[in-house]
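A.B. asks: Sequence plus the predicted model coming up.
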Amino acid sequence: MPPATAPRPASPLPDFCGLPALFAILLVGALAVTVMWLAPDTRFSWRGYSVAMAFVAWLAMLETLALCKARPRLERLSGWMPYAGVWLVIVLVVIAASLAGRWLDRVLGLALVDGGYLRFARANVLVAALLAAAMLRYFYVLGQWQLRLAAAAQAQVAALQARIRPHFLFNSMNTVAALVRVDPDAAERTIEDLSELFRAALGEQGGGDDTLAEEWALVDRYLAIEQLRLGERLHVHRELDTLPADFPLPRLLLQPLVENAVRHGIQPLREGGEIRLEGHVDQGMLVIEISNPLPPAPTPRGNGQGLDNVRQRVAYRYGARARVEAGPVDDRFLVRLRLPTSGGRDG
């Protein structure tokens, strides 16, 4: 089994290459122009307001482009230096755009800009420097909060895994103890399967991913152990051929769900039943369904900790688009995972 891959640390800077960044810069500039236009004793006319808004739109596009190109280099800096670099890029772009705009106004004879080159550039730089400092302070505080949140979530994932592991290992050890006396060969195979489960359960902390194929292999080993214990009472139906085998999946995400299906759907039934493992890809979402028969009489379902753990791990790993749905459907209990095939949180 490959070693866990540590999640990539979050970037200290926002993404300047998308439309949200362009819209944010444009909005801040437009608000600044509007406030100056509405201020008492302003000399802004409708014509001046329109020219200023056009200049702000042009400036926002230049700044977004410059920040997008400079972001990879700025991110190599440490501490607060990336934000200082962003502030400097904004100021330099404003200086260059102001001088270029004043030159074009003079060459074309439009008379849209009052004052000389230095006066026009100085006024624009002063406003841009103050606004940029306020915005970057906000982004710095937001970035620090996101880093602390990611660290807390990572610690929570480790704690969730630690709570899941003893649950299935205890049951599996009981199965091995029973098989040693009646079927040594089966006990040997079971120990081999159990060793792989131990290897996965005692692997590195940190929420590293396995592939979907590796997770199904662990599920198969667990079901092999339960098959020896339950015999003909346990039937497994699989429809998984269309799923991408290399899809990244958090370690031990599926096994607790299958264990719950065996414990609450097969064990209470004298005649046993069928566990269904099905999956497909639908509109950019990987859908995994695990279902078991519902016993005729209600059975204790525990405190739901295993399913809650899975929900939290899925939400942390895949973000808001992912879903974990669980509940009775006709005469079966169904757990459905809907995971985005692209755009996962870890990237």
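C.D. replies: That came through, no problem. Numbers count the residues shown, from 1 in each chain.

A.B. asks: C-alpha only now, for contacts and for neighbours.
C.D. replies: Noted.

A.B. asks: which is the next helix or strand following whatever helix or strand Pro256 lives in?
C.D. replies: Taking DSSP states H and E as the definition, Pro256 sits inside helix 255-261. Later in the chain than helix 255-261, the nearest helix or strand by DSSP H and E is strand 273-282.

A.B. asks: buried stuff in that next one?
C.D. replies: Buried residues in strand 273-282, defined by neighbour count with 16 or more other CA atoms under 10 Å: 273-281.

A.B. asks: what packs against the following helix or strand past it?
C.D. replies: Heading C-terminal from strand 273-282, the first helix or strand you meet, by DSSP H and E, is strand 285-293. For strand 285-293, the helices and strands in contact under the criterion 3 or more CA pairs under 8 Å, 6 or more residues apart in numbering; DSSP states H and E are helix 255-261, strand 273-282, strand 332-340.

A.B. asks: The structure to be compared is supplied as follows:
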Amino acid sequence: MKAAIYRRTGPAAEVLSVEDVETPEPGAGEVRVRITGSGVNPTDWKTRAGLTGQDPETFQIPHQDGVGVVDAVGRGVDPSLEGQRVWLHLAAFRNRWGTAAEYAVVPVERAVPLPGDAPDELGACLGVPAVTAAHCLLVRGEGREALRDRTVLVAGGAGAVGHYAIELAKHAGARVVTTVSSEEKAELARAAGADLVVNYREPGLIERVQGFAERVDRVIEVALGTNLELDLAVAGAGTVIAVYANEPDDPVIPTRRLMVANTSISYVLLYGVPSDELAAAVSWTGDAAAAGALSPLPVTRYGLDDVVAAHEAVEQGAVGKVIVTP
């Protein structure tokens, strides 16, 4: 099969190549998926660049997310899964067979059924962004039902995680306010269902958000240091600020202000989420997709041979989702 591979970390143009490798066979508890679309996330290029760990022991096929059809199952896996359309998450986590290839082999729990009427674009967009959003919304251990009639602030509502945080929160019955940096991104956030969209580059940001809600129950945060004043302005007893991204410099945390407000910060990195909490987030994402509550991000497609350009596009902050098609 053809696959994108890197054997050492570094710049995309220097370490990524497309090669013919032996098609893998699924082991016990695994499925093999014929990939029809491979989603590229910031975590994918950061791992390939060497920002999150060491070089691969042998080789690595990148990309955590994807969509395709199960074409073989390993020992102990229900054979009726063959032929099932699925979306993949964490495919390349502790596994060399990521989705930037014609086939990927993953543990069966990382391949989730995709509704028959859902487009491939949606399946390739889920995974890390949607599951991260779901976990951020559920991070206190409450069920999704607890979000009904609550208020959620989503920072960066046009981003991948922000998009699905809006859609999942609305699907659960919450009110959602979100921040964006341009009118183009505001349109994306409105299309996702946000009740109020505020351009954070314009004056009066805090006042406009407070006009919508003096207190929010949950903040889905992409830039804690940058947005901390806004978050604290609308935080109160029981507010949880769920942070899923880091910044070049660690922010100073105002412990006393958080203590007085009885507000907590929860840090989210999907790779370390306990298995039961991860399963809950995956289950909710799958249920929401089956209910038609989730939509694809704007998609930019690249062929597998152009995987270097795809990585560079994501590094440069491409809006929407970059998908590599084998």
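C.D. replies: Perfect, thanks for sending it. Please read all numbers here as calculations on a predicted model, not as lab measurements.

A.B. asks: TM value for the aligned chains?
C.D. replies: Here the superposed chains carry a TM-score of 0.24, computed using TM-score structural alignment, normalised by the length of the second structure; 138 aligned residues with a CA RMSD of 6.8 Å.

A.B. asks: Residues in contact with the helix holding Pro256 of the first structure: which ones?
C.D. replies: The contact list for helix 255-261 of the first structure (CA atoms under 8 Å, 6 or more residues apart in numbering) reads 164, 168, 215, 218-219, 222, 275, 290-292, 306-307, 335.

A.B. asks: one more time with 6 Å
C.D. replies: Contacts with helix 255-261 of the first structure, where a contact means CA atoms under 6 Å, 6 or more residues apart in numbering, come from 219, 292.

A.B. asks: what's the offset of that helix from the middle of its chain?
C.D. replies: Counting by CA atoms, centre = their mean, to the nearest Å, helix 255-261 of the first structure is centred 24 Å from the centre of its parent chain.

A.B. asks: Identify the farthest-apart pair in the buried residues of strand 273-282 of the first structure.
C.D. replies: Using CA to CA, these span at most 26.7 Å, a distance reached by Gly273 and Val281.

A.B. asks: what would the helices and strands packed on strand 285-293 of the first structure look like in TSV with distance to Ile90 of the first structure?
C.D. replies: Formatted as TSV, those follow (distance: least, CA to CA, whole Å):
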stretch	distance to Ile90 of the first structure
helix 255-261	51
strand 273-282	43
strand 332-340	36
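
A.B. asks: Between those, which one is closest to Ala66 of the first structure.
C.D. replies: With CA to CA as the criterion, Ala66 of the first structure lies closest to strand 332-340 of these, at 31.9 Å.

A.B. asks: Can I get the buried residues of strand 273-282 of the first structure in TSV including distance to Leu22 of the first structure?
C.D. replies: Compiled in TSV, the buried residues of strand 273-282 of the first structure are given as follows (distance: CA to CA, whole Å):
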residue	distance to Leu22 of the first structure
Gly273	57
Glu274	54
Ile275	51
Arg276	48
Leu277	45
Glu278	43
Gly279	40
His280	38
Val281	34
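
A.B. asks: Count the residues that sit near the closest residue to Met81 of the first structure other than its chain neighbours.
C.D. replies: In space, and not counting its chain neighbours, Met81 of the first structure is closest to Leu74: 7.9 Å by CA to CA, 6 or more residues apart in numbering. Look at Leu74 of the first structure: counted by other CA atoms under 10 Å, it has 18 neighbours.

A.B. asks: same question, Ala13 of the second structure
C.D. replies: The local packing of Ala13 of the second structure (other CA under 10 Å) involves 12 other residues.

A.B. asks: go on, Ile288 of the first structure?
C.D. replies: Ile288 of the first structure: 20 surrounding residues under other CA under 10 Å.

A.B. asks: list the contacts for it?
C.D. replies: So Ile288 of the first structure contacts 278-279, 336-337 (CA under 6 Å, 6+ apart).

A.B. asks: Please repeat the previous calculation with a cut-off of 7 Å.
C.D. replies: 278-280, 336-338 (CA atoms under 7 Å, 6 or more residues apart in numbering).

A.B. asks: The residues you listed: which two are farthest apart?
C.D. replies: Glu278 and Arg338 (12.2 Å).

A.B. asks: need the helices for the second structure, in chain order.
C.D. replies: All helices of the second structure, identified by DSSP state H, fall at 12-15, 42-49, 120-125, 128-138, 160-171, 183-192, 205-212, 224-233, 255-261, 275-290, 307-315.

A.B. asks: Of all the ones you listed, which one comes closest to Val152 of the second structure?
C.D. replies: Val152 of the second structure lies closest to helix 160-171 among the helices of the second structure, at 7.4 Å (CA to CA).

A.B. asks: What is the closest one packed up against?
C.D. replies: Here helix 160-171 of the second structure touches helix 128-138, strand 151-155, helix 183-192, going by 3 or more CA pairs under 7 Å, 6 or more residues apart in numbering; DSSP states H and E.

A.B. asks: relative to helix 128-138, how tilted is the second one?
C.D. replies: Between strand 151-155 of the second structure and helix 128-138, the angle formed by their directions is 140 degrees, by axes from the mean of the first three to the mean of the last three CA atoms, to 10 degrees.

A.B. asks: The last one now?
C.D. replies: Regarding helix 183-192 of the second structure and helix 128-138, their directions subtend 70 degrees when assessed with the same axes, to 10 degrees.

A.B. asks: list the buried ones in helix 183-192 of the second structure?
C.D. replies: Applying 16+ other CA under 10 Å to helix 183-192 of the second structure flags 185-190, 192 as buried.

A.B. asks: quick one: the residue nearest to Met81 of the first structure from Ala128 of the first structure, how far?
C.D. replies: Leu74 of the first structure is 20 Å from Ala128 of the first structure, where distance means CA to CA, to the nearest Å.

A.B. asks: Ok, Asp193 of the first structure next?
C.D. replies: On the measure of CA to CA, Asp193 of the first structure and Ala128 of the first structure end up 64 Å apart.

A.B. asks: same question, Arg137 of the first structure
C.D. replies: 14 Å.

A.B. asks: neighbour count winner among these two?
C.D. replies: A direct count of neighbours by other CA under 10 Å for Arg137 of the first structure and Ala128 places Ala128 higher, at 21 against 13.

A.B. asks: show me where the first structure has strands.
C.D. replies: Using DSSP state E, the strands found in the first structure span residues 209-211, 234-239, 248-250, 273-282, 285-293, 323-329, 332-340.
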